[in-house]
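In: generate coordinates for the sequence data below:
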Amino acid sequence: MEALNRFDLDLVDKVIEEERPLNAMEVEIDADCGNVIARRQPTASDLRLVMASSKAITNLERAGDEARKSAKRTRRIAKDEAGKIINTAEIRLSGQMATAILHRALDAFARLDVITAARIVREDETIDAQYRAFMR
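Out: Here you go, the predicted model:
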């Protein structure tokens, strides 16, 4: 979001470049989860944690994909003079909200706090709606 706020093409390139290792990490962690299941035969509660970890890393990787897409859009917008009239205050606010939600979601996961996680899902729907409205 910062790259779009400043129309910073160097930062755009950095976001795109840093997304690639996330894909490899997701594959590695998912394989590790599979190995834990196969070799350790976890109990039901442990199995749920392993599966939740696998889903969480997939979602984090997907967030990286979305950051990469946003960076590519930012490059196109920054090169277009009409893009300079975009209201970056709304973008900045949405970015701050999304970052705060991500931090809270990771904290809720680490604490295994299901109630906070459910609240975060509802808040995330609001962020998604704002993002869709902006990208039209």
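
In: drop to CA atoms for contacts and neighbour counts, all remaining ones
Out: Will do.

In: I figured residue 98 hits residue 127, correct?
Out: Yes: Residue 98 is within contact range of residue 127, at 6.7 Å (criterion: Cα atoms under 8 Å).

In: what helix or strand is residue 118 on?
Out: Following DSSP states H and E, one finds residue 118 within helix 114-134.

In: contacts for that helix?
Out: 94, 97-98, 101, 104-105, 108-109 (Cα atoms under 8 Å, 6 or more residues apart in numbering).

In: this one next, for a side-by-side:
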Amino acid sequence: MPNNKIGGHYSQAYDEELQQAVDRLVDMGGLVLQQLRDSMAAFTTADVVLAKQVKKGDRQVNSFEVDIDEHCLDILARRQPAATDLRLVLSVLKSINDVERIGDQAKRIAKTLLKDEQGSRPSAEQLAELNGMSAKVQLMLQHALLAFQQIDADKALNVLREDKAIDDDYSRIMQQSLSAMMHDSQQISVSLQISNVAKALERVGDHSRNICQHAIFLSKGRNVAHLNDDELQQIVEKKRD
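Out: Presented below is the predicted three-dimensional model:
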């Protein structure tokens, strides 16, 4: 979807190059989101074939990152962007790193199954807990990519707040896993699997949060890394002079 906040230059080709950078980021995000869905489906159903496909698909994610990186570097070299254009290119470069890391977490989930495919399996209740957390994570990633695509600081701020529910799920699942290991040594293998998947999902939430921060930086021109939600809200709500 073309972004009407990108453009207005003397060169239509330049406008298209900037738009392509954002579009390719969103496409890469879509690929990674599918990787995440497939990895969770593989883990939930013990589908070794699908898990291997996810692991293999990580190469495509890496290729995507290299392609976008080269596209952005080409813009920097030839166009020498300034102000908003420079922020856009830098934000895309930062965001593709987070998207690639999300792809790594999807691979991590797939490898969790592959490392112990003949071992004990989590219960239906435990899998339901993980899938509930995964659904929130996937939605957060979708919303983060949309906020970036639309350069919408308000949407990005709303998405940032979704991370609290994910952190709460992570804490609960980890506590349950630790308790299970302490009370039954036979649960150690299963608990380690659950902990590994939950940690991967928690990291996806963190990287989605980073993408939102990049969107706010792009929209507001302020570096918002390491700020809390209240500080972010003040920046988002502040109008330009």
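
In: can you give me the TM-score here?
Out: The TM-score (TM-score structural alignment, normalised by the length of the first structure) is 0.87; 135 aligned residues with a Cα RMSD of 1.9 Å.

In: which SSE is the residue mapped onto residue 35 of the first structure from the second structure in?
Out: By TM-score structural alignment, residue 35 of the first structure lines up with residue 74 in the second structure. Element membership for residue 74 of the second structure, per DSSP H and E: helix 48-79.

In: helices or strands next to that helix in the packing?
Out: helix 12-45, helix 83-115 (3 or more Cα pairs under 8 Å, 6 or more residues apart in numbering; DSSP states H and E).

In: next, the angle helix 83-115 makes with that helix.
Out: 160 degrees (axes from the mean of the first three to the mean of the last three Cα atoms, to 10 degrees).

In: kindly calculate the angle that helix 48-79 of the second structure makes with helix 12-45.
Out: On the basis of the same axes, to 10 degrees, helix 48-79 of the second structure is oriented at 160 degrees to helix 12-45.

In: centre of the chain to helix 48-79 of the second structure, how far?
Out: In terms of Cα atoms, centre = their mean, to the nearest Å, the gap separating the centre of helix 48-79 of the second structure from the centre of its chain is 14 Å.

In: and it against the first structure, how far off on average?
Out: By mean Cα distance after the TM-score superposition for the first structure, the fitted helix 48-79 of the second structure averages 1.0 Å away from its aligned residues in the first structure.

In: report the buried residues of that helix.
Out: By neighbour count on 16 or more other Cα atoms under 10 Å, the buried set for helix 48-79 of the second structure is 48, 50-55, 57-58, 61-62, 64-65, 68-69, 71-72, 75-76.

In: returning to that earlier point: taking the contacts of helix 114-134 of the first structure one by one, which sit in helices?
Out: Secondary structure defined by DSSP state H assigns 94, 97-98, 101, 104-105, 108-109 of the contacts of helix 114-134 of the first structure to helices.

In: with distance to residue 3 of the first structure added, can I get the residues you listed in TSV?
Out: Rendered in TSV, the data for those read as follows (distance: Cα to Cα, whole Å):
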residue	distance to residue 3 of the first structure
94	14
97	16
98	15
101	20
104	23
105	24
108	28
109	29
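
In: and of the residues you listed, the nearest to residue 48 of the first structure?
Out: Distance to residue 48 of the first structure across these (Cα to Cα) is lowest for residue 109, with 12.2 Å.

In: what's the counterpart of that closest one in the second structure?
Out: Using TM-score structural alignment, the partner of residue 109 of the first structure in the second structure is residue 148.

In: need the nearest residue in space to its match, chain neighbours excluded.
Out: residue 215 (4.8 Å; Cα to Cα, 6 or more residues apart in numbering).
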